[in-house]
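Trainee: the sequence and its predicted three-dimensional model are supplied below.
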Amino acid sequence: MRIVMAGASGFLGVRLTERLRQSGHEVHRLVRHPATRPDEATWDPAQGRLDAPVLSGADAVINLAGANIGAHRWTARYKNVLRASRVDTTDTLARAIAKLPDGERPRTLLQGSAVGWYGDTGNHEVIEEASAGTTFLADLCRIWEAAARPAEDAGTRVVLLRTAPVLDRQGSLLKPLLPLFKLGGGARIGGGRQWMSWIALADWLGAVEFLLEREDVAGPVNLVSDVQCTNQEFTKALARQVHRPALLAVPGPVIDLVLGELAGEAQRSQRAVPGVLRNAGFSWTYPDIESALEAALRAQPTFTR
């Protein structure tokens, strides 16, 4: 396939580009600087600028663009950055796809989203048909996904990748935790009974490639593990992997003080399950937290671009 990717320089984009090229696909990267390589094309999503011919003849478009959710405290200014970095890119791509005539339009748009769509689900399992929650992240996901509608209305198959935190030693979940756990400072958050959504990197990559080729699947898809775990189970499993105790608990007020509004996400219970992937016959390599953490800590970082 000929694939055009936005967000190809990010953590997931770099690894997905490598995976797809190893599978024989041709990947072209959308970049915001002047293009310097044959596999690059320049765009400016903040201004809605993308020449539709860049997408002409592509089999698929993959959009993983968006500022890092956990990189900063959620000030009003950074919330605007989070929204704009997702909505502007998605809207620009979807409208460019819609402008193309039949026969030149990409058949598929794999559009980034997140399991933050569901908000706090308590002990209840939620599949893709569940409505959006009422948190900031849920509202962000709602407008993010809606921005892809012009492509869907034009006849392109749109798959909404509701991604959970991805487990890899270089990923945004494990990277900041590993030094603490290796020093014996690992701790559950609050009571630890809240459910966590997550997915192993290898399974995320496999699921995206699976969805790229499954033309019978469209709409939201939960990219999550097949076996859920609580925060306490995650904490104990990670401590076992680094051979250190994890006897501490971080009280909610302390998390609030350190992280601000973002702390609410760390304390919410979210039990998203992969209804669509299960029904489509996808097979997980690391479906449970123990095997996923073992693989994540064993893997060596790659930075192929």
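Mentor: Received the coordinates, thanks.
Trainee: CA atoms for contacts and neighbours, from now on please.
Mentor: Noted.
Trainee: for the residue nearest to residue 12 when sequence neighbours are not counted, give its distance to residue 151.
Mentor: For residue 12, ignoring the flanking residues on the chain, the nearest one in space by C-alpha to C-alpha, 6 or more residues apart in numbering is residue 64 at 7.8 Å. Going from residue 64 to residue 151 by C-alpha to C-alpha, to the nearest Å gives 16 Å.
Trainee: equivalent analysis for residue 179, please.
Mentor: 43 Å.
Trainee: with neighbour numbers in mind, choose between the two.
Mentor: Using other C-alpha atoms under 10 Å, the more surrounded residue of residue 179 and residue 151 is residue 151, with 26 against 13.
Trainee: that older thread, the residue nearest to residue 12 touches residue 8, doesn't it?
Mentor: Yes: Residue 64 lies in contact with residue 8 (C-alpha atoms under 8 Å); the separation is 7.1 Å.
Trainee: quick one: the strands in the stretch 201-305 of the chain?
Mentor: 219-223, 229-230, 248-250 (DSSP state E, counting those that start in this stretch).
Trainee: identify the residues contacting the longest one?
Mentor: By that I understand strand 219-223. 115, 127-128, 158-164, 199, 204, 207, 272-277 (C-alpha atoms under 8 Å, 6 or more residues apart in numbering).
Trainee: over to the second one?
Mentor: If you take C-alpha under 8 Å, 6+ apart as the criterion, strand 229-230 is touched by 192-197, 289.
Trainee: if you set the cut-off to 6 Å instead, what comes out?
Mentor: 193-196 (C-alpha atoms under 6 Å, 6 or more residues apart in numbering).
Trainee: restricted to strands, list these.
Mentor: Among the contacts of strand 229-230, the members falling in strands (DSSP state E) are 195-196.
Trainee: which among the contacts of strand 229-230 end up buried?
Mentor: 193-196 (16 or more other C-alpha atoms under 10 Å).
Trainee: in a markdown table, list these along with distance to residue 141.
Mentor: Formatted as a markdown table, the buried ones among the contacts of strand 229-230 follow (distance: C-alpha to C-alpha, whole Å):
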| residue | distance to residue 141 |
| --- | --- |
| 193 | 25 |
| 194 | 21 |
| 195 | 20 |
| 196 | 18 |
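Trainee: report the two of the residues you listed separated the most.
Mentor: Across those, no pair lies farther apart than 193 and 196, at 9.3 Å, counting by C-alpha to C-alpha.
Trainee: pull up the distance across stretch 1-9, start to finish.
Mentor: In stretch 1-9, first residue to last residue: 20 Å (C-alpha to C-alpha).
Trainee: against that first model, consider the following:
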Amino acid sequence: MRIAVTGSTGLIGRALVRSLETDGHHVVRLVRRPPADAREAQWDPRRQWVDTGALAGCEAVVHLAGAGVGDHRWTDAYKKEIRDSRVHGTGAIAEAVASLGEPPRVLLSASATGIYGDTGTRTVDESTPPGHGFLAGVCQDWEEATGAAAEAGVRTVLLRTGLVVSREGGAWARLFPLFGLGLGGRLGSGRQYWSFIALHDHIAALRHLLDSPSLSGPFNLTAPHPVTNREVTEAMGRVLKRPTPFPAPAPALRLALGGMATEVLASQRVLPRRLLDSGFGFAFPDIESAVRAALGKS
């Protein structure tokens, strides 16, 4: 299968490309710089331009690109970059897909569990309406930007990803060194729910959604057992055999992180209802097994 992938240098993109190429698929990496070789093609999300010639013959497109939510302090300028990189980039990909004489059969497009806002202790699934807040608004616009592809008859899957447990990137890559040094601790009250997923399970879910022609619409890519931040802290301490004595109080987080602290302290108890109903099985369904998998521990 010929598959185009944006965001191929990110945590999920790198792992997905490895998985696909290991199984003999031909991957076209869409990059913003000039292509380095025949495996790459160029696109420019700022100008909303895509080299559509590179998409010709692709049976699937996986769109994962977007400015990192945790990469910078949330100034007004960076919040605009977060929104624009997702909404404009997704619109460009969707319109490019729709413009092809023979479009791909499926578009998998990134989104996030942030769409639900702060859910407190209430469990939510794909039938739950969007919540409130900056990320919830971004996610709604992000998902709506796929409209051109769906209107062209392309099966469109929205990937509402939770916190990915991995040492290779993302939020957890910052947690592992701190906890490894015995400097980890709960964030705020620790009562907020974290909806996580092991990187292995995330890639397996992407492959499942690529290969299931009856599946479309939103899917929560989270493990079936969300846990509180306090439980995450305890699991990290057990697996790493380190104390976890250093909580980060909410006021300190707000001072250090600015607006992003609201999202760090928010609670999201998200269930992967549609993924489970589709027959997908998690290899690492609980937090301790996910942490062990990230560390290569049995």
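Mentor: On my side now, so go ahead. Quick caveat, the model's predicted, so the values are computed rather than measured.
Trainee: for the residue nearest to residue 12 of structure 1, what are its contacts?
Mentor: Going by C-alpha under 6 Å, 6+ apart, residue 64 of structure 1 touches 6-7, 112.
Trainee: filter the residues you listed down to the buried ones, ChimeraX style.
Mentor: Buried residues within the contacts of residue 64 of structure 1, by 16+ other C-alpha under 10 Å, are selected in ChimeraX with:
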select :6,7,112
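Trainee: pick the one among the contacts of residue 64 of structure 1 closest to residue 281 of structure 1.
Mentor: Of the contacts of residue 64 of structure 1, the one sitting nearest to residue 281 of structure 1 (C-alpha to C-alpha) turns out to be residue 112, at 21.3 Å.
Trainee: now do the same contact list for the closest one.
Mentor: Here residue 112 of structure 1 is in contact with 63-64, 160-161 (C-alpha under 6 Å, 6+ apart).
Trainee: the helix or strand in which residue 30 of structure 1 is found vs structure 2, average distance?
Mentor: Residue 30 of structure 1 is part of strand 26-31 when elements are defined by DSSP states H and E. Following the fit onto structure 2, the mean deviation recorded for strand 26-31 of structure 1 is 0.8 Å by mean C-alpha distance after the TM-score superposition for structure 1.
Trainee: could you say what helices and strands that strand packs with?
Mentor: strand 2-6, strand 40-42 (3 or more C-alpha pairs under 6 Å, 6 or more residues apart in numbering; DSSP states H and E).
Trainee: turn the ones you listed into TSV, including distance to residue 229 of structure 1.
Mentor: Shown next, in TSV, are these (distance: least, C-alpha to C-alpha, whole Å):
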stretch	distance to residue 229 of structure 1
strand 2-6	32
strand 40-42	40
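Trainee: and among those strands, the most buried is which?
Mentor: Scoring those by mean neighbour count under mean count of other C-alpha atoms under 10 Å gives strand 2-6 as the most buried, with a mean of 22.
Trainee: report the buried residues of the helix or strand just after it.
Mentor: Remark: after strand 2-6 of structure 1, the chain's next helix or strand is helix 11-22, criterion DSSP H and E. Using 16+ other C-alpha under 10 Å as the test for burial, helix 11-22 of structure 1 gives 11-20.
Trainee: ok, stretch 270-283 of structure 1 next?
Mentor: Applying 16+ other C-alpha under 10 Å to stretch 270-283 of structure 1 flags 270-277, 282 as buried.
Trainee: who's in contact with the counterpart of residue 207 of structure 1 in structure 2?
Mentor: If you follow residue 207 of structure 1 across to structure 2 using TM-score structural alignment, you land on residue 205. With contacts taken as C-alpha under 6 Å, 6+ apart, residue 205 of structure 2 has no neighbouring residues.
Trainee: so residue 205 of structure 2 versus residue 225 of structure 2, what's the distance?
Mentor: On the measure of C-alpha to C-alpha, residue 205 of structure 2 and residue 225 of structure 2 end up 16 Å apart.
Trainee: also residue 113 of structure 2?
Mentor: 15 Å.
Trainee: if we can go back for a sec, which of the buried residues of stretch 270-283 of structure 1 sit farthest apart?
Mentor: The largest separation in the buried residues of stretch 270-283 of structure 1, counting by C-alpha to C-alpha, is between 270 and 282 at 21.8 Å.
Trainee: picking up where we left off before, just name the most buried of the strands of the stretch 201-305 of structure 1.
Mentor: Comparing those by mean neighbour count (mean count of other C-alpha under 10 Å), strand 219-223 ranks first with a mean of 24.
Trainee: quick one: buried residues of stretch 283-298 of structure 2?
Mentor: 284-294.
Trainee: hang on, residue 43 of structure 1 packs against residue 32?
Mentor: Yes: assessed by C-alpha atoms under 6 Å, residue 43 of structure 1 is found in contact with residue 32 at 5.5 Å.
Trainee: just want to know which of the two has more residues nearby.
Mentor: Each of residue 43 of structure 1 and residue 32 has its neighbours counted (other C-alpha under 10 Å); residue 43 has more, 22 against 14.
Trainee: check contacts around that one.
Mentor: 32, 49-50.
Trainee: what's residue 108 of structure 1 aligned with over in structure 2?
Mentor: By TM-score structural alignment, residue 108 of structure 1 lines up with residue 106.
Trainee: what residues does its match make contact with?
Mentor: Contacts of residue 106 of structure 2 by C-alpha under 6 Å, 6+ apart are 60, 154-156.
Trainee: among those, which are in strands?
Mentor: 60, 155-156.
Trainee: now render those as CSV, adding distance to residue 220 of structure 2 and neighbour count.
Mentor: Shown next, in CSV, are those (distance: C-alpha to C-alpha, whole Å; neighbours: other C-alpha atoms under 10 Å):
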residue, distance to residue 220 of structure 2, neighbour count
60, 20, 24
155, 17, 20
156, 14, 23
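Trainee: just the closest of those to residue 145 of structure 2, please.
Mentor: Using C-alpha to C-alpha, these come closest to residue 145 of structure 2 at residue 156, 11.3 Å.
Trainee: list the residues that contact the aligned residue in structure 1 for the closest one.
Mentor: Counting by TM-score structural alignment, residue 156 of structure 2 lines up with residue 158 in structure 1. Neighbouring residues of residue 158 of structure 1 by C-alpha under 6 Å, 6+ apart: 108-110, 152, 218-219.
Trainee: how far away is residue 227 of structure 2 from residue 280 of structure 2?
Mentor: Applying C-alpha to C-alpha, the value for residue 227 of structure 2 to residue 280 of structure 2 is 20 Å.
Trainee: try residue 194 of structure 2
Mentor: From residue 194 of structure 2 across to residue 280 of structure 2, the span is 21 Å (C-alpha to C-alpha).
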